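using only what follows, build the 3D model:
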Amino acid sequence: MFGIKKLAYQFGRAVGYTDPTALPQQVQARCQDCEGYREALVEACEAMLQIMQGNPAFTPPVNSAQHCECPKGTAPSEMFDKSLESVKGFWHDEEYEDLKRTLLRSKEDLELAQEELKKGENMFRKRTVKKANEKYEADLRALESFLTGTIPGQKIEHLKEIEAMMSEIQSYHEWVSSYCSPLASYKVTQPPNL
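Sure thing, here's the model as predicted:
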């Protein structure tokens, strides 16, 4: 396909002559679920960081420098390295966004080929539509397999990581409580002149 025809087609779509690219409803729902899960994951990480901070008023962004105490010789981010490594793809949109972008691009190519076929049928245009349709179906299957196969497994892993982090935070607070409880029962004698 020549660049001028593609540009004219894109311009026509922008102005509104043809329908905009739309994914199947089931895929759209799964994509929205994935994006909502990413936002919930960021909120959970922010909540855990707020619990661990010495100053609760200071809440830095999730994937930035942290100012909480850590074991000697380690950086605060090393405490979260294992957990954050498994969720890094959600912040950087690596695999999911690439699959979605590829699917949208192949859908546009399919629509463009179908528009060309409407202008006049010949073997070359039919072959172009067939190849574009095969590519679209393959990209759609790849995105669906990611959304149905990879995401649920990652959700289970993230749940385990969050539970481990919360039990660590709970044990820390229990230790501090047991350490401070003798101080609570300690009575200071009041000076006689007060």
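
only C-alpha atoms from now on, for both contacts and neighbour counts.
Fine.

count of neighbours near Trp175?
The number of residues packed near Trp175 is 12, by other CA atoms under 10 Å.

quick one more, to check against the first:
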Amino acid sequence: MSEKKYIVEIADSTGHSVVEMTAPEIVEKATESDGSWIFVDNRLVNANELEDMDIATDSKIRIMPGIVGGLEEEPKYTVEVADSTGHSVVEMTKPELVETANTQGTWLFVDDKMVSATELQSMNIETSSRLRAMPGLVGGAEENRFTVEVADETGHSEILMTKPELIEHANNCQGTWVFVDNRMVSTADLAEIDLVDAQKIRLMPGLVGGN
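Model (predicted):
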């Protein structure tokens, strides 16, 4: 009986390609290029794990080969990757960071500031910067909405927001403070907090301009 085949997206320095592969072929492709990463439904897995995984045929599989050879090797950055299985730490080049940021539902933080793939391309990232990638939920029901109390110079208002909307709002308003049950949290920490049991969420934007 023939092996199941999967649709695999391969990203490298030449661009993107989409091919059909069996699990052994995916493992072989990933191991032939030192430093390659395999993502299954936005979760980073190693080749050994892949051999034992029960992969659904509709899973999104991506291979991101590391840079091999070359006159000038791309600098690599230490990236904390958080997903439903826990945390891992990987080394990524800037193009690989951009590719990760382009993944739907993934949040990328540079020194606790959420950045888009477009912003990332033009950024000068220090090797000492703290980089975190937080893939959003894959599948499942519609995102939960939370009542958020927004306080500013005009008074108070209450609006419903999903967690991504809350993070985006806090990130886009410079100087905004976020409080979850009276504890101030950064936008990066907010992405990892389970808000389901939160009693009160408040946004207090800092003053913009003024004399």
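
fetch the TM-score of the aligned pair.
The TM-score (TM-score structural alignment, normalised by the length of structure 1) is 0.23; 79 aligned residues with a CA RMSD of 5.8 Å.

for the helix or strand where Glu85 of structure 1 lies, buried residues please.
Per DSSP states H and E: Glu85 of structure 1 is located in helix 76-92. The neighbour-count check on helix 76-92 of structure 1 (16 or more other CA atoms under 10 Å) flags Pro76, Ser77, Ser83, Leu84, Val87, Phe90 as buried.

can I get those residues in JSON lines with distance to Tyr136 of structure 1?
Listed next are the buried residues of helix 76-92 of structure 1 as JSON lines, based on distance: CA to CA, whole Å:
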{"residue": "Pro76", "distance to Tyr136 of structure 1": "45"}
{"residue": "Ser77", "distance to Tyr136 of structure 1": "41"}
{"residue": "Ser83", "distance to Tyr136 of structure 1": "35"}
{"residue": "Leu84", "distance to Tyr136 of structure 1": "33"}
{"residue": "Val87", "distance to Tyr136 of structure 1": "28"}
{"residue": "Phe90", "distance to Tyr136 of structure 1": "24"}
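
of those, which pair is most distant in space?
Longest distance between any two of the buried residues of helix 76-92 of structure 1 is 21.0 Å, between Pro76 and Phe90; criterion CA to CA.

can you tell me the centre-most residue of structure 1?
Phe90 (2.7 Å; CA atoms, centre = their mean).

distance-wise, check that residue relative to His158 of structure 1.
For Phe90 of structure 1, the distance to His158 of structure 1 equals 11 Å [CA to CA, to the nearest Å].

also Tyr172 of structure 1?
Note on Tyr172 of structure 1: its distance to His158 of structure 1, by CA to CA, is 21 Å.

and if you look at Lys118 of structure 1?
Relative to His158 of structure 1, and taking CA to CA, Lys118 of structure 1 is found at 49 Å.

those two: which is more packed in?
Neighbour comparison, Lys118 of structure 1 and His158: the larger count goes to His158, with 17 against 9 (by other CA under 10 Å).

which SS class is that one?
Secondary structure, DSSP: H, G, I helix; E, B strand; the rest coil: His158 of structure 1 is helix.

list the contacts for it?
Counting by CA atoms under 8 Å, 6 or more residues apart in numbering, His158 of structure 1 makes contact with Ser83, Ser86, Val87.

try 10 Å this time
His158 of structure 1 is in contact with Leu41, Ser83, Leu84, Ser86, Val87, Pro152, Ala164, counting by CA atoms under 10 Å, 6 or more residues apart in numbering.

between those, which is nearest Lys107 of structure 1?
Nearest member of these to Lys107 of structure 1, counting by CA to CA, is Pro152, at 25.9 Å.
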